[in-house]
Structures are given as C-alpha cells and as structure tokens.
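**Student:** my questions are about this predicted structure, shown below with the sequence.
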Amino acid sequence: MKKILLVDDSPTVVTTAYDELDERGYMVEVAYNGQLALKRLTEFGDDLPDLIVMDIEMPKMRGDEAAKVIRETPAWSHLPIIALTGVAPENLGPAAQLFNNYLIKPFGFDQMLELVERMIGAPD
C-alpha cells in the first residue's frame, strides 16, 4: 500500500484530504506542522512514505523550512513533496526548488488526487 504523509495545520484540509486519499486506498499519516512532519519521518525509520503533501504556511515550522531539512537529510532527500500553497510557485523564491509539484489554494480535491496518482501511481 502506498503511504502519504499529509502535513497541514488546517483540520478541515486534513480531514477532507485524509478521507479522499484513504477512500481510494492510500495509507495516510498526518502531521500538523513541519516539526511534527520531521518527527514522523524519523519514526518511520526505513518505512518512509512514498509522497509528502505539505502546506507551506504553518505554525511552529513552515513547510518550506521542513522541506529544506528533508532535502538536506540523505535518507529523505529523494522523497517527492507536493506543496500546498496560496502563493504561485514563481513567487516562492528559492524555496520553490524544494518541492516537486504544487497545488495552489483553493484547489479541488480531485486535482490533488490526480496529482498524487500522477506522481506515485494508483494505490496498490
């Protein structure tokens, strides 16, 4: 089963995205900020997610800050990351390079599902 780490501080986004992804057969793990995302990655050990879907604007640690740590950590640097953002990628500056793809808010969850499947394939 393909695993996705969903990182967002909005309970509405988390609940809806979790339900949509889970319903289609993806295993979804949740973190509510960048610090918790890094903690979860450490806890996963060798059983890393196939994809990270991460908001940029979050308390405690922003998504771009967490993505920078992920890219600088050899065991995690290969992980694909989709950024959830209200800012166009060209306006993110150097942080834009940390992400493999983007969903611009507001987005439809059908868009998210299509992008997830394009990046990691259908669930097993």
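**Tutor:** That came in fine, so what should we check first? Residues are numbered from 1 along each chain as shown.
**Student:** make it CA atoms for all contacts and neighbour counts henceforth
**Tutor:** Noted.
**Student:** residue contacts, the closest residue in space to Leu79 that isn't next to it in sequence?
**Tutor:** In space, and not counting its chain neighbours, Leu79 is closest to Leu51: 6.2 Å by Cα to Cα, 6 or more residues apart in numbering. The neighbours of Leu51, taking Cα atoms under 8 Å, 6 or more residues apart in numbering as the test, are Lys3, Ile4, Leu5, Leu79, Pro80, Ile81, Ile82, Ile120.
**Student:** apply 7 Å and report the result again.
**Tutor:** Lys3, Ile4, Leu5, Leu79, Pro80, Ile81 (Cα atoms under 7 Å, 6 or more residues apart in numbering).
**Student:** dropping in the other structure now:
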Amino acid sequence: MENEKSRILVVDDDPKIVELLRVNLEAGNYTVDVAYDGESALEKVWNQGYNRPDLIILDLILPKLDGYKVAKKIKEKKEISNIPIIMLTGKDKPLDKIEGLISSEADYYLTKPIDISDLMIYVIKALSKKNNIK
C-alpha cells in the first residue's frame, strides 16, 4: 500500500494524545502535522496549498474553535471539501455521534479511548476512499 505521500493533520489539545497519534502514524509511514486548536487547524488546511493534508483526525472539544465548526468550515469550502475527517473524541453519547456525523459532515466518528490498530484501520479506509475518488 502506498502511503508514504499521505499527510495527516492531527488536531487535539491534549499533547499526550497528539504524541501517541503522531508516533503511531509516523510508524505507518505517514507524514504528520499537528494543531492544538481549531483556528490553527483551519490555518494549516487553508494555507498549505500543495501540502494540504490528505486526512484530518479531529477532536471535538478544542480551544478557539470547536471541532464541529472546524469540520463544517472545511466541508463548505469546495477545494478542500474532499479531505476526509475522522472525529476522535471523548464525547460518546449517541446524540454526539449524530451531531458529529450529520451537522459537521465528518466522515467517521470514533470515541476515546481507542485502540490504535482500530484507528489505523479507519485511517487506511479513509485514505483509500479519498484516493479512489480522485
């Protein structure tokens, strides 16, 4: 599987979670960018040009701009709307999942704590789905 060119943006305000994800994603030969708040995440997506992420792993509860709004803004902008978003959050109520998938148009909604191997399956699935659409 060719993933050496895939760039993943991890957005979470918890440095321990960011580090856990970064280490595991880099071990899977992905390039990882990091943002610790919603505004920084949008800046990285909008200003990266050819270095835009191929996938975003996004927490919901973030400083400055929450994950719902970040995802919605990305999905509303035509040139970046095809970037898949995996919501990874501690909000595990059924209504949270509905809001995460429908209101923000996220592609997947996963709850913490998550087994890294399960997350990697979703990463592979999201990237292969995106690559098949191109």
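**Tutor:** That came through, no problem. Quick caveat, the model's predicted, so the values are computed rather than measured.
**Student:** how about the residue nearest to Leu79 of the first structure, what's its match in the second structure?
**Tutor:** Mapped onto the second structure by TM-score structural alignment, Leu51 of the first structure lines up with Leu55.
**Student:** quick one: its match and Pro94 of the second structure, what's the gap?
**Tutor:** Noted for Leu55 of the second structure: a distance of 24 Å to Pro94 of the second structure, by Cα to Cα, to the nearest Å.
**Student:** does Lys5 of the second structure count as helix, strand or coil?
**Tutor:** coil (DSSP: H, G, I helix; E, B strand; the rest coil).
**Student:** how close does it get to Val45 of the second structure?
**Tutor:** 16 Å.
**Student:** neighbour-wise, which of those two wins?
**Tutor:** Val45 (18 against 10; other Cα atoms under 10 Å).
**Student:** chain neighbours aside, what residue packs nearest to the more buried one?
**Tutor:** Excluding its sequence neighbours, the residue lying closest to Val45 of the second structure (Cα to Cα, 6+ apart) is Arg52, at 5.6 Å.
**Student:** tally of neighbours for that neighbour?
**Tutor:** The local packing of Arg52 of the second structure (other Cα under 10 Å) involves 19 other residues.
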